[in-house]
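**Q** Here you go, sequence then predicted model.
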Amino acid sequence: MSHTTRQKDKLIARVRRLKGQLEGIERALEAEAACVEVLRQLASVRGALSGLTAEVMEDHLREHVLEAATDKERHEGGEEMIEVIRAYMK
């Protein structure tokens, strides 16, 4: 069983909070809120998304690298993480 499956409810709750935060930004823009307020909300979303990303990355490393059953699985898990980090850093 995948770590995202075991933590599905927790991860989905975080995604829903992010969705709510993004909708808040949309409302703020539609209401012509002050730019500083929009910037604060953007920073909040960025932080929440970074936190979610870090959690899933950490769980991936733990399950697919540190606790992998075989050297082959460990190597594959590490390579997957390298690909994700490269995409994330773009």
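**A** That came through fine. What you are looking at is a predicted structure, and each value in this text was computed from that prediction instead of being measured.
**Q** from here on, contacts and neighbour counts on C-alpha atoms
**A** Will do.
**Q** helix/strand/coil for the residue nearest the centre of the chain?
**A** With distances taken as CA atoms, centre = their mean, residue 53 lies nearest the centre of the chain, 2.4 Å away. Recorded secondary structure, residue 53: helix (DSSP: H, G, I helix; E, B strand; the rest coil).
**Q** now do residue 33
**A** Classified using three-state DSSP, residue 33 is coil.
**Q** Against residue 40, how distant is it?
**A** Counting by CA to CA, to the nearest Å, the gap from residue 33 to residue 40 is 11 Å.
**Q** just residue 80 next, same as before
**A** Using CA to CA, we find residue 80 at a distance of 33 Å from residue 40.
**Q** Got another one to weigh against that:
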Amino acid sequence: MEAVERALEDENGCADVLQRIAGVRGALNGLMAEVVEDHIQEHVADAELTTEQRSEGAAELIDVVRAYLK
């Protein structure tokens, strides 16, 4: 994000700013994928969880993914 802010402050060209925004988006998508995978493993797929705990974990994940995709 700082790189985008600097590019805007320095009045860099649109292409440069867009490229930096795309980089930030890619990094956020990668982070989101890792956190989603972790959540699934710990709160949905763990064999030691009760059915209720798994359902809660799945519902949380659905809510977050829906919000992220808006």
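**A** That came through fine. Keep in mind the model is a prediction, meaning the values are calculated, not measured.
**Q** Residue 80 and residue 40 of structure 1: which is more packed in?
**A** Shown here are residue 80 of structure 1 and residue 40; by other CA atoms under 10 Å, residue 80 has more neighbours (15 against 12).
**Q** corresponding residue for the more buried one in structure 2?
**A** Under the alignment (TM-score structural alignment), residue 80 of structure 1 pairs with residue 60 in structure 2.
**Q** how close does that match sit to residue 43 of structure 2?
**A** On the measure of CA to CA, residue 60 of structure 2 and residue 43 of structure 2 end up 9 Å apart.
**Q** Which parts of structure 1 are helices?
**A** 3-6, 8-30, 35-61, 71-89 (DSSP state H).
**Q** any idea what residue 57 of structure 1 aligns with in structure 2?
**A** Alignment note: residue 57 of structure 1 maps to residue 36 in structure 2; criterion TM-score structural alignment.
**Q** excluding its backbone neighbours, what's nearest residue 66 of structure 1?
**A** Once flanking residues are discounted, residue 66 of structure 1 sits nearest to residue 74: 7.2 Å by CA to CA, 6 or more residues apart in numbering.
**Q** tell me the contacts of that neighbour?
**A** 64-68 (CA atoms under 8 Å, 6 or more residues apart in numbering).
**Q** do you know how far residue 8 of structure 2 is from residue 44 of structure 2?
**A** From residue 8 of structure 2 over to residue 44 of structure 2 (counting by CA to CA), the distance is 42 Å.
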